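K.L.:
model this:
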Amino acid sequence: MKEFMDKDFLLETETAKTLYHEHAAPMPIYDYHCHVNPREIAENREFRNIAQAWLGNDTYKWRLLRSNGVAEGCVSSTEVSSREKFQYFAESLPRAIGNPLYHWTHLELKRYFDCDLVLNGENAEKIWDICNERLQSADMRAHGIIRQSNVQVLCTTDDPVSDLKWHKKIKEEGICPAKVLPTFRADPILNIEEEGWDNYMRYELGEVTDMDDISTMQDIRDALLKRLDYFEANGCQIADHALPYMVFAPAKEYELDDVVGKVINGKGSPSKLAMEQYKTAILLFLGREYARRGWVMQLHYSALRDVNSRQFEILGHDSGFDAVDKNNCAPALAKFLDTLDKEGCLPRTIISSLNPGDNAVIASLLPAFTGTEVLGKVQQGAAWWFNNNKAGIESQLRTLASISVLGNTIGAPTDSRSLLSFSRHEYYRRILCNFIGNLVENGEYPADMKVLGKLVEDISYNNACRYFAF
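P.N.:
Presented below is the predicted three-dimensional model:
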């Protein structure tokens, strides 16, 4: 029986151990998609206790607590003390066998707190004290966590109307050990079907672009150009779009003006077709702009958002009440990519579906849209969100390797709101090395450690550097 999470955790073969310890582990981190608040980095945030660092906005942990019958007042609110919240988490965690949260939690204890104890309700007090004492150290503030995690680049997720003041502060002070860059997240502009879209466009977008009357499709394009220029001036080179499903429904300009005018003037919600036509026009316009500017476009889809309406009314978006959706996005995605490709305007693109059944669809599309400017111009995103577990990562790696070219993939981002989540890169890299190691020891790939070592180093870090070209 193997020891729990020893130095060879998840590494089943000698080849895997060598690849991880000598090649993957030393590589820096290029975190091209995360949800860390840039204010925490700009202010070099200090955490008062481990519950604040772990439970403050981590919906993975919130879902675990709820699944174990913990009342909402002890999950997302401040009705109980931090110590009580931590106790509930410690008592819930042992039931999460097979869940990546169990592994992530103990990786974080090991890497950041030098704690090899297995967290449970009985030793929660001891681990609480160990972690809180460690959090008093300067290297456990935001910059210290980034430094010891060996993060070189960190890309946050930012609203199009953001003034990016925290990014400006980070750059001006120049003391953060990583390059911290904004990502243009156009969802509030895209989501014409959502309540409040009209006010966002009229007041928030209108205010930051000095446009008093946004009422046509061209007005929206003009406003977007101003915000793209602003983000670009502040270092942005990546855009991200979270879609319920991929759309492709071209429309005439007058049709687009009709739907924009109707919704922005409060005369009703768009039909499903009108919504898809609007989103198609915006995505095509932005895709062309990204290509012109040399940006990378990320597309995420098949997340079923806010399925618990009662809790949504109380807590709003991003509170841990989402699920995996199932959509046939292949035809629309292919037409979208093809349209931009025909125009010579297809940007570097990363495609991710929350439904693991889409792995083969995406992997099969990659070789159809290549380019000479970079290896793997169109990428399949790493196993994402609910798929970010051992089985999900292995499945994505296996499908990508079988249908496309694994050696060109840009690895995994953190996709987390927690500064302590950089250990997820270790989790991914261990599974990657084990996958490759098994192929080698099964005689399916030569045991050439020079070639294999470079392959692992590229996937872990180098490919991302080349792909994003920062």
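K.L.:
going forward, measure contacts between C-alpha atoms and count neighbours the same way
P.N.:
Noted.
K.L.:
and Gln277, what does it touch?
P.N.:
Neighbouring residues of Gln277 by CA atoms under 8 Å, 6 or more residues apart in numbering: 247-251, 256.
K.L.:
Pull out the buried residues from these.
P.N.:
Buried members of the contacts of Gln277, scored by 16 or more other CA atoms under 10 Å, are 247-250, 256.
K.L.:
any chance of these in JSON lines, with distance to Ser76 too?
P.N.:
What follows is the buried ones among the contacts of Gln277, written out as JSON lines (distance: CA to CA, whole Å):
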{"residue": "Val247", "distance to Ser76": "34"}
{"residue": "Phe248", "distance to Ser76": "38"}
{"residue": "Ala249", "distance to Ser76": "39"}
{"residue": "Pro250", "distance to Ser76": "42"}
{"residue": "Leu256", "distance to Ser76": "40"}
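K.L.:
now, which of those sits nearest Glu444?
P.N.:
Nearest to Glu444, judged by CA to CA, of those is Val247 at 39.2 Å.
K.L.:
Could you measure from that closest one over to Glu373?
P.N.:
Between Val247 and Glu373 the computed distance is 27 Å (CA to CA, to the nearest Å).
K.L.:
for Tyr467, same thing?
P.N.:
Tyr467 is 9 Å from Glu373, by CA to CA.
K.L.:
What segments of the stretch 151-300 of the chain are strands?
P.N.:
Assigned by DSSP state E, counting those that start in this stretch, the strands in the stretch 151-300 of the chain fall at 151-155, 179-181, 184-185, 238-243, 296-301.
K.L.:
Out of those strands, which gets nearest to Ala223?
P.N.:
Comparing the strands of the stretch 151-300 of the chain by CA to CA, strand 184-185 comes nearest, at 13.6 Å.
K.L.:
how about this one, so we can line them up?
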Amino acid sequence: MNSSNFITDNFILQSEVAETLYHKYAKDLPIIDYHNHLSAKQIAEDKPIKNITDAWLEGDHYKWRAMRANGIDESFITGSATSKKEKFLKWAETVPFTIRNPLFHWTHLELKRYFNIDDILQPSTAESIYNRANAILENKTPAQLLEDLKVEVVCTTDDPIDDLKYHIQIAEKNFFTKVFPTFRPDALLSIEKQNFASYINKLSSCVAFSIDNSNDLLKAIEARIAFFDSLGCKLSDYGLEKVFASDFTDAQVDAIFKKRMAGNEISQEEAQVYASCILVKLCEMYHAKGWTQQFHIGALRNNNSRLLNEIGLDAGVDSIGEFPAALAMSNLFNRLNLSNKLAKTITYNLNPSQNEIFATMMGNFQNSDMPGKMQWGSGWWFLDQKDGMEKQLNCLSNMGLLSRFVGMLTDSRSFLSFPRHEYFRRILCNLLAEDVKQGLIPNDTVFLGKMVQDICYNNAVNYFKFN
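P.N.:
Below you'll find the predicted structure:
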């Protein structure tokens, strides 16, 4: 395959207006990546990653799925017996077959931005690219890779019982990028899970008091939220099939909690009642702290039990689910709104058939607290590609205010994923320029340029208010 300068300066930009909007207004903005799964440990240790296989393929379920679809043996994907180079060569073998998959664009944007490599990754170029990339990674720490792309803020995803020692270490260093934790309490809601009681015991150790009832649990959660807040945390996050919104009483929830902690099984209805209560209490605590709460909704996880058993969680065997969303979201947000305890909220749907449901739901609860308080988030996971982003931007424009959107995030585990912000910015600028071409919006690049800057950077600064 001939490269012919595939990633040009005007990649995706199809008109002069698009070029002006991107190059003059979007290209050089810093990045605020308010949701990702980067390792704070790797950032704090400040050691070069050294090998592109580690940087690209370690934990990247997007690439794993593509390699499996290409018939690559699992030993070259997640196996421990094959070498890093062998895994990279198998990925290079797969890349030409990813044409029209976002991985083809992401791969070559990353090669260009981090390594100044224009070659198309394929078997004939693989060894050269492997050696050239490794020569650069040999001397690049994660913090330097972040700085190279002007990443101003990253928010990692962290369990409530995490001691955040690496965030504390990072805060003491003079890195260009600020790294803040995000409170991810999924385990607190999962009372039906086998390890729930042991998890609560670990939480008890964190707060140094016994958790014997639901009131103790809420005090422990509040203490952990205060700890996260003291380290600059401004966001929470959930990864749920659907929102919990059952009616409950405190007495009911206390009885269910004690029953489970005593080692007894609980019904599905009891689990829903418990989770609904804890979710409401968490949301109220976030509001009190001025945090933003994020809801990632709709993944059907761990479909392939064979790979789940062999590899573990995040094996790349998750897909889009079809769970009802509207009524539960309405009930939860309405309950919180009635007591004036509805925090800034961002929702993300995985099922594209629910785009309009999510976009219109957020509009129900906007108010004068701040512009765009309730956000429908960017295309997530299977939808963070060109088509998915364009559909999200168009739907948001139709149902809300695109101008108030807080923009893109990577949701990634890779330190090489930040050209995804460039990808989004190019798509946004081209979308607006196409409207100009069709006479649908004014040909005012100064006005549109300010809008682009707001969506790509300024709105996030004003919305999250990181220190």
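K.L.:
Which of Tyr467 and Glu373 of structure 1 has more residues huddled nearby?
P.N.:
Comparing Tyr467 of structure 1 with Glu373 by other CA atoms under 10 Å, the one with more neighbours is Tyr467, at 19 against 9.
K.L.:
what does that one align to in structure 2?
P.N.:
Counting by TM-score structural alignment, Tyr467 of structure 1 corresponds to Tyr463 in structure 2.
K.L.:
you'd agree that match is in a helix?
P.N.:
Yes. Assigned with DSSP: H, G, I helix; E, B strand; the rest coil, Tyr463 of structure 2 falls within a helix.
K.L.:
Which residues are in contact with it?
P.N.:
So Tyr463 of structure 2 contacts 373, 406 (CA under 8 Å, 6+ apart).
K.L.:
so where do the helices sit in the stretch 251-400 of structure 2?
P.N.:
For the stretch 251-400 of structure 2, the helices defined by DSSP state H, counting those that start in this stretch occupy 268-289, 305-311, 326-338, 355-363, 386-399.
K.L.:
What residues of the third one count as buried?
P.N.:
Of the residues in helix 326-338 of structure 2, those buried under the neighbour-count criterion (16+ other CA under 10 Å) are 329-334, 336.
K.L.:
Excluding residues flanking it in the chain, which one is nearest Ile72 of structure 2?
P.N.:
Distances taken as CA to CA, 6 or more residues apart in numbering put Lys90 closest to Ile72 of structure 2, at 7.2 Å, once the chain neighbours are dropped.
K.L.:
tell me which element the one you found falls in.
P.N.:
Here Lys90 of structure 2 sits within helix 84-94, counting by DSSP states H and E.
K.L.:
residues in structure 1 aligned with that helix?
P.N.:
Under TM-score structural alignment, the match for helix 84-94 of structure 2 is residues 82-92.
K.L.:
List of residues touching the matching stretch?
P.N.:
49-52, 55, 61, 64-65, 68, 70, 74-75, 119-122, 124-125, 128.
K.L.:
rerun that using 7 Å as the cut-off
P.N.:
51-52, 65, 68, 74-75, 119-121, 124 (CA atoms under 7 Å, 6 or more residues apart in numbering).
K.L.:
Kindly report the same for stretch 348-358 of structure 2.
P.N.:
Stretch 348-358 of structure 2 is contacted from outside by 295-299, 320-322, 326, 376-378, 380, 382-383, 395, using CA under 7 Å, 6+ apart.
K.L.:
repeat that for 10 Å
P.N.:
Identification of contacts with stretch 348-358 of structure 2 by CA atoms under 10 Å, 6 or more residues apart in numbering yields 239, 241-242, 294-300, 319-326, 329, 346-347, 359, 361, 375-384, 388, 391-392, 395-396, 398-399.
K.L.:
picking up where we left off before, can you tell which of the strands of the stretch 151-300 of structure 1 is closest to Leu432 of structure 1?
P.N.:
Using CA to CA, the nearest of the strands of the stretch 151-300 of structure 1 to Leu432 of structure 1 is strand 151-155, at 19.1 Å.
K.L.:
That closest one vs structure 2, average offset?
P.N.:
Compared with structure 2 after fitting, strand 151-155 of structure 1 has a mean deviation of 0.7 Å; criterion: mean CA distance after the TM-score superposition for structure 1.
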